[in-house]
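S.K.: please work out how this folds:
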Amino acid sequence: MAVYVDTPRHPVGRMIMCHMLADSMEELLAMADQIGVDRKWFQPLSHPHFDICKAKRAKAVAAGAVEVDRRQLAGAMRRHREKLATDPQERAAFKSAMAASVKGTRNG
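M.R.: As a prediction, this is how the structure comes out:
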């Protein structure tokens, strides 16, 4: 099991962002908490992930996240989609994270 970060290349204002995803929701949320990414920034629509800036990416890598290229990121996404489709606990964790992100956005 692992957390993955791709190469920063997505401009948002003055920041350059990358994706952070994981083999499980538990790992993804634990890493977000560890590196200080608020759960309201959870991105559930395309694939469960967080968009993180380069500084947070560096913290994630220092905490054990695996640096991956686009192909490896796509493979991790495919594996996690399969897990979401077959594991009721993983689906429940996803739904919980999605609900918390929506709630956090409304309160933020």
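
S.K.: only C-alpha atoms for contact and neighbour calcs from this point on.
M.R.: Noted.

S.K.: look up how far residue 25 lies from the residue most central in space within the chain.
M.R.: Geometric centre of the chain, nearest residue: residue 49, 2.8 Å, by CA atoms, centre = their mean. Residue 49 sits at a distance of 9 Å from residue 25 (criterion: CA to CA, to the nearest Å).

S.K.: quick one more, to check against the first:
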Amino acid sequence: MTVYIDDMYRYTIGRFRGMKMSHMIADEEEELHLMAVRLGLRRAWHQGDHYDVPLDARFIAISLGVIEITYRQASAMRRRRVVEGVCGDPDEAVAWLRGWFAVRNMGL
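M.R.: Okay, the predicted model is just below:
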């Protein structure tokens, strides 16, 4: 399994109380929580399917093997995890989300 971290910090939405933040996600909650512990993040900061990670911890996470992804990929992968139970491949994430929306909207 793999842990991923996005580049949300590059966008306005990634700013919180003067900090720049990224989403950290994984297929397995256990793996996500273990990485959070390694980064010194509190369990109370878990937001259901991800952690918001400050920029300084993001650099540490990457040095520990967390895979960099885009904000768009993270959004698509989070939806896929809800639908299919796995984040899937980041390179296929946006295309998967488009397909999911297309199928979902056919029933409207």
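
S.K.: TM-score them against each other, please.
M.R.: Aligned and superposed, the two chains score 0.68 in TM-score terms (TM-score structural alignment, normalised by the length of structure 1); 81 aligned residues with a CA RMSD of 1.6 Å.

S.K.: before we move on, the earlier item: show me what contacts the residue nearest to the centre of structure 1?
M.R.: By CA atoms under 8 Å, 6 or more residues apart in numbering, the contact set of residue 49 of structure 1 is 19, 20, 21, 22, 28, 42, 43.

S.K.: aligned partner of the third one in structure 2?
M.R.: When structure 2 is aligned by TM-score structural alignment, residue 21 of structure 1 is paired with residue 25.

S.K.: which residues of structure 2 fall in helices?
M.R.: 29-39, 55-63, 71-84, 93-106 (DSSP state H).

S.K.: follow-up on the earlier one: the match of residue 21 of structure 1 reaches residue 33, doesn't it?
M.R.: No. In this structure, residue 25 of structure 2 is not within contact of residue 33 by CA atoms under 8 Å, at 9.7 Å.

S.K.: for these two, indicate the residue with more neighbours.
M.R.: The neighbour comparison of residue 25 of structure 2 against residue 33 (other CA atoms under 10 Å) goes to residue 25, with 28 against 19.

S.K.: residues contacting that one?
M.R.: So residue 25 of structure 2 contacts 3, 4, 5, 32, 49, 50, 51, 74, 78 (CA under 8 Å, 6+ apart).

S.K.: quick check: longest helix of structure 1.
M.R.: Secondary structure assigned by DSSP H gives helix 88-107 as the longest helix of structure 1.

S.K.: how close does residue 25 of structure 2 get to residue 101 of structure 2?
M.R.: 21 Å.

S.K.: any idea how many residues pack against the nearest residue to residue 90 of structure 1 once chain neighbours are set aside?
M.R.: Closest residue to residue 90 of structure 1 apart from its sequence neighbours, by CA to CA, 6 or more residues apart in numbering: residue 84 at 5.6 Å. Using other CA under 10 Å, residue 84 of structure 1 has 18 neighbouring residues.
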